[in-house]
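Visitor: With the sequence up front, the predicted model follows.
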Amino acid sequence: MKFFPREGQFWIYHGAAMTFVVMVTLLSILLFGRLDANNLASTLAWMPAYTIAVLGFRWLYLHRRWADLPMGRLVPVVIGYGSLSGFAVMATVAAMVMPFFWQQISASRAEFNSLDFLARNILGNGLQAQLFIGAWAFVYVSAAAAQRAREGELKNLRLQMSLKAAQLSSLSNQLNPHFLFNTLNNIRFMIHEDGSRADAMIVALSELLRYSLESSQQGKVKLTQELAVIEAFISIMRTQMEDRLDFRLSVPASMSSCLLPPMVLQLLLENAIKHGLDHLPQGGMISLEGEDRGDSLTFTVVNAIPRAPANIKPGLGLGLPNIEHRLRLLYGDRATIRTQQTAGCFHVELNMPKEFVS
C-alpha cells in the first residue's frame, strides 16, 4: 500500500477540495484582514502540510483497518486525528514561514510576546485546519464505504453469475444415461444383425455426443443446429423403436437463424418418448411444431400417452423441471413452459424471447 495514491481520480478530487479550501481561506483574509506576503506565504505553505496530513489519515485508515471499526468508535478517532494533525499542520506552517517575517511581525506590535503570539497563532489557525482535515476525513470515509459497497455488489454479482453459469452447465446438455446405455446395447446387437444400420447408429450417436460437448461452451445455438441434432436423435430412436415411432416436424424456414438454449428441444422429445411412447406397446406419434410470434418463439411438442395409465405420470420427472430451470436462469420471466394433458396426448408448449445471431 503506497502512502501517495497512484489513482489520478484521487488527486483530481483532492486538488478540487484543496482549491476550495484555499479560496475560502483567502476570501476570509480579504474580508476580515489584509492579504500580505505573510498571509500568502502561509497559505501556500499550508497546502503541502495539509496534503501530508490527510494522506496520513488515509494511510492509517487503510493500514490500521479503521474501516472495520463501528461508527461509534470511528467518529472519535477521526475527531482526534483531525485535532492533533490540525495543530501539527499549523505548527509546521509557522516553522516554515515565520522566520522570514519574524522581524516584520514583531515590529508591528508595541508589546510583543513571542511565545504568546506563536501559541495564539497555532491554536487559532489549528482549529480551522482541524475543521478542514476532519471534513476531508469524513468525506473520505463516506467515499471509501460507498466504494466498498459497490465492490461488494460487484463481487456478489460475479458470484451470482458464476453460480448461474455452473447451474446452466449442470442443467444443460445432459444426455440421459439410460438413453446412452440402450443405444450402445442396441448397437452391440445390431453389429451382428445389420452392420450398415449399426454404422448409421454410431454416426448418429457420435454427432449427438459431439454436439452435446461443443454446445456446453455456448449459452445459445442456432435453431438449425438444434434441428440437426434432433434428426440424429430421432434416427437412433427409429432404429430402436422401428415402426412404433411416428415423428412429425413442422418448423418454418424463417426461424432457422433464431437462437435458443442447446439441447432443449432434444430433451423435450426425449422426455416425450420416455414418459409417453415407451409405455405404448404399439408406439405412437410425436410432433414438434415451431411458430414465430414476432417478438417471441413458440415450440409445441405433442406425444401420445396411454389413455388409462395405471401408475404412469406422463411428462413428469426431472426433464421438464430442468428445462424450466434453465429457461428461468437465461430469460427470467420472459420464458414460460406449459403442459396440458388431454385424452391420449400430452402437450408441452415452450415460449421464449426471439433472438437472432448477432
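Guide: Done, it's in.
Visitor: C-alpha only now, for contacts and for neighbours.
Guide: Will do.
Visitor: can you list contacts of stretch 90-99?
Guide: With contact meaning C-alpha atoms under 8 Å, 6 or more residues apart in numbering, stretch 90-99 is reached by Asn38, Ala41, Ser42, Ala45, Trp46, Ala49, Leu118, Ile122, Asn125, Gly126, Ala129.
Visitor: Go through these and single out the one with the most neighbours.
Guide: Neighbour counts for the contacts of stretch 90-99 peak at Ala129, which has 26 neighbours (criterion: other C-alpha atoms under 10 Å).
Visitor: Put this next to the first one:
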Amino acid sequence: MSRLLPENPKVTYHLIYLLRMRFIHDIRIRAGGILVIALLRFGLMAMEVWQGNVPVLLVVDNTLVAALLIWESSRAVVLYTHRRYPLSDLSGRRFGREALLLLLVIGLIYGVRMAVFSYFFTYAQGPLLLHLFGLFYTCLYGLLAAGFYELLIYMDAWQKANQEAEQLKKANLISQLDSLKNQVKPHFLFNSLNTLTALVEKDTEQAVKFIAELSKVYRYLLQSNEKELISLANELQFTQAYFFLLQTRFGPGISLTVSQADTYADCLIPPLTLQMLVENAVKHNQVSISKPLHVSIDSPDGRWLWVTNNVQQKRVSVPTTGTGLANIATKYKLLNQPNVEVLAEPTRFTVKVPLIQPVAE
C-alpha cells in the first residue's frame, strides 16, 4: 500500500489539495461561469449588434472567447495562490497579491487580444478611452470569477472544519465515556465484596443467596454496559436485584419505591443509569435504621424519569468526584438527548433523566 503513495511530500500535498477541491475542476461550474460572463459581455454590445455595426467574428471573440479566457485565467490564479499560501492565511497581503496577479494576467490577455485584432482588423481599432473601459470591465469579470472560487473554497473549508470539530468532539465524548465505564465495574465489585465479607461471618445461608444475586447482577453489569440503550423494564429488573444487595447490607435502613415507571417499560435509557443514581444516594447520605434512606423512581409524564432520595448528609462528608452523574450526562450527550436535570433541595435530591422513545420497526 505504501508504494502507491508518492515519496515526495510536495507531490503528496498537491494530490491531497486537488482531492480536497474537486469542485474547482468541475466542468459544469466552469461552463456555467463562462456562459454567464459571455452573456454579460454580450449585453454590453447588444445595441451595436442590433444595429449591425459589429462583425460576427468580433461578437464571438468578445463574448465566448473572452469569457473563456477570463474564467480560466482567474481560476488558474486562484489555484496558484492556494498552492502557494495555506487556507489559514487570510491576511490582506495575501489577498492583495492574489488580486494584483489576477489584474496582471487579465491585463496581459486583454492587451494581447487587442493588439492582435487591431493589427489584422481595422474595426477593432478605437479610441483609448474605449479600450480602457474594456480593460476595466474585463478585470471586473476576472475579480468576480476569482471571488466566486474563493467563496466556494472557504465555504468548503468551513464545512469540513465543522465536520472535523464534531468528529473530534464525539471522539472525545466516547473516550470520556469509556473511561467512566471502566471506573464503574471495579468500584461496584469492591463494594459488593466488602458486603459479602461481612455477611459470611454472620449468616452463611444469606451469604449464599447474596452470591447468587451478585452473580446475576454482575453478569448484567458486564453485558449491558456495552450497549448504548436498554429498555426501562430490564433496567428496573436489574435495579431491584441490585437493591437486594443493598438491603442485605443495610436492612430496613434503606427502601425503594417504584411508581408509574413500569408503565413506560418499553422506553429506553442508557444502561446502569438507575444503579449509579441509587449508588450515588447511598454514597452521600446516612443510611441507618434510625435515619432510613428512601429512594423513589417515578415517571409522572412518561417523558422524564425522576429518581429522588431524602437528604441526610453524613457527619463526615464524602469527597464527591461527580463520576456517577458525569457518566450519565455524558451518555445522554453522546446520544443527542436533552440534558440531565439535577434538583438539589434542602431535604430532597432529584435527578431527572429523559426517557427515550423506542423507534418502531
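Guide: Yep, that arrived. This one's a predicted model, so the numbers in the text were calculated from it and none came from an experiment.
Visitor: Tell me how they score on TM after superposing.
Guide: With the length set by TM-score structural alignment, normalised by the length of the first structure, the two chains reach a TM-score of 0.73; 334 aligned residues with a C-alpha RMSD of 4.2 Å.
Visitor: still on that earlier bit, got a markdown table for the contacts of stretch 90-99 of the first structure, with secondary structure and distance to Ile202 of the first structure too?
Guide: What follows is the contacts of stretch 90-99 of the first structure, written out as a markdown table (DSSP: H, G, I helix; E, B strand; the rest coil; distance: C-alpha to C-alpha, whole Å):
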| residue | secondary structure | distance to Ile202 of the first structure |
| --- | --- | --- |
| Asn38 | helix | 94 |
| Ala41 | helix | 89 |
| Ser42 | helix | 89 |
| Ala45 | helix | 85 |
| Trp46 | helix | 83 |
| Ala49 | helix | 80 |
| Leu118 | helix | 97 |
| Ile122 | helix | 91 |
| Asn125 | helix | 89 |
| Gly126 | helix | 87 |
| Ala129 | helix | 83 |
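Visitor: mean shift of stretch 133-141 of the second structure relative to the first structure?
Guide: Following superposition, stretch 133-141 of the second structure is found to deviate from the first structure by 3.7 Å on average (mean C-alpha distance after the TM-score superposition for the first structure).
Visitor: now whichever residue in the first structure pairs up with Ile230 of the second structure: how far from Leu227 of the first structure?
Guide: Aligning on TM-score structural alignment places Ile230 of the second structure opposite Val221 in the first structure. For Val221 of the first structure, the distance to Leu227 of the first structure equals 11 Å [C-alpha to C-alpha, to the nearest Å].
Visitor: Was I right to think Asn351 of the first structure contacts Ser296?
Guide: Yes: taking contacts as C-alpha atoms under 8 Å, Asn351 of the first structure lies within contact range of Ser296: 6.8 Å.
Visitor: ok, which stretches of the first structure are helices?
Guide: With DSSP state H as the criterion, the first structure has helices at 8-32, 37-63, 71-107, 114-171, 177-193, 195-215, 223-241, 264-275, 319-331.
Visitor: still on that earlier bit, does the match of Ile230 of the second structure touch Pro262 like I think?
Guide: Yes: the criterion here is C-alpha under 8 Å, and Val221 of the first structure meets it with Pro262 at 5.8 Å.
Visitor: contacting residues for the match of Ile230 of the second structure?
Guide: By C-alpha under 8 Å, 6+ apart, the neighbours of Val221 of the first structure are Ser215, Leu259, Leu260, Pro261, Pro262.
Visitor: if we can go back for a sec, what's the most buried one of the helices of the first structure?
Guide: Ranked by mean neighbour count under mean count of other C-alpha atoms under 10 Å, those are led by helix 264-275, which reaches a mean of 22.
Visitor: What residues in the second structure pair up with that helix?
Guide: Alignment of helix 264-275 of the first structure against the second structure: residues 273-284, by TM-score structural alignment.
Visitor: distance from the matching stretch to the first structure after superposition?
Guide: After superposition onto the first structure, stretch 273-284 of the second structure sits on average 1.9 Å from its aligned residues (mean C-alpha distance after the TM-score superposition for the first structure).
Visitor: cool, and stretch 232-239 of the second structure?
Guide: Once fitted to the first structure, stretch 232-239 of the second structure is off its aligned match by 1.6 Å on average (mean C-alpha distance after the TM-score superposition for the first structure).
Visitor: will you turn the contacts of Val221 of the first structure into TSV that also has distance to Lys2 of the first structure?
Guide: Below are those laid out as TSV (distance: C-alpha to C-alpha, whole Å):
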residue	distance to Lys2 of the first structure
Ser215	47
Leu259	50
Leu260	50
Pro261	48
Pro262	49
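Visitor: which ones are touching the most centrally placed residue in the first structure?
Guide: By C-alpha atoms, centre = their mean, the mean C-alpha position of the first structure lies nearest to Leu157, the distance being 3.3 Å. The contact partners of Leu157 of the first structure, taken as C-alpha under 8 Å, 6+ apart, number zero.
Visitor: Matching it against the second structure, which residue comes up?
Guide: Using TM-score structural alignment, Leu157 of the first structure pairs with Glu166 in the second structure.
Visitor: Please apply the same query to Arg65 of the first structure.
Guide: Aligned partner of Arg65 of the first structure by TM-score structural alignment: Tyr85.
Visitor: Give me the neighbour count for that match.
Guide: Neighbours of Tyr85 of the second structure under the rule other C-alpha under 10 Å: 11.
Visitor: Check Ile254 of the second structure too.
Guide: 21.
Visitor: just checking, it touches Ser290?
Guide: No: with contact defined as C-alpha under 8 Å, Ile254 of the second structure does not count as touching Ser290 (10.5 Å).
Visitor: where do the contact lists of Val221 and Pro262 of the first structure overlap?
Guide: Contact criterion C-alpha under 8 Å, 6+ apart; residues shared by Val221 of the first structure and Pro262: Ser215.
Visitor: contacting residues for the aligned partner of Thr339 of the first structure in the second structure?
Guide: Residue correspondence to the second structure (TM-score structural alignment): Thr339 of the first structure is matched to Ala344. Counting by C-alpha under 8 Å, 6+ apart, Ala344 of the second structure makes contact with Thr350.
Visitor: Great, nothing more from me.
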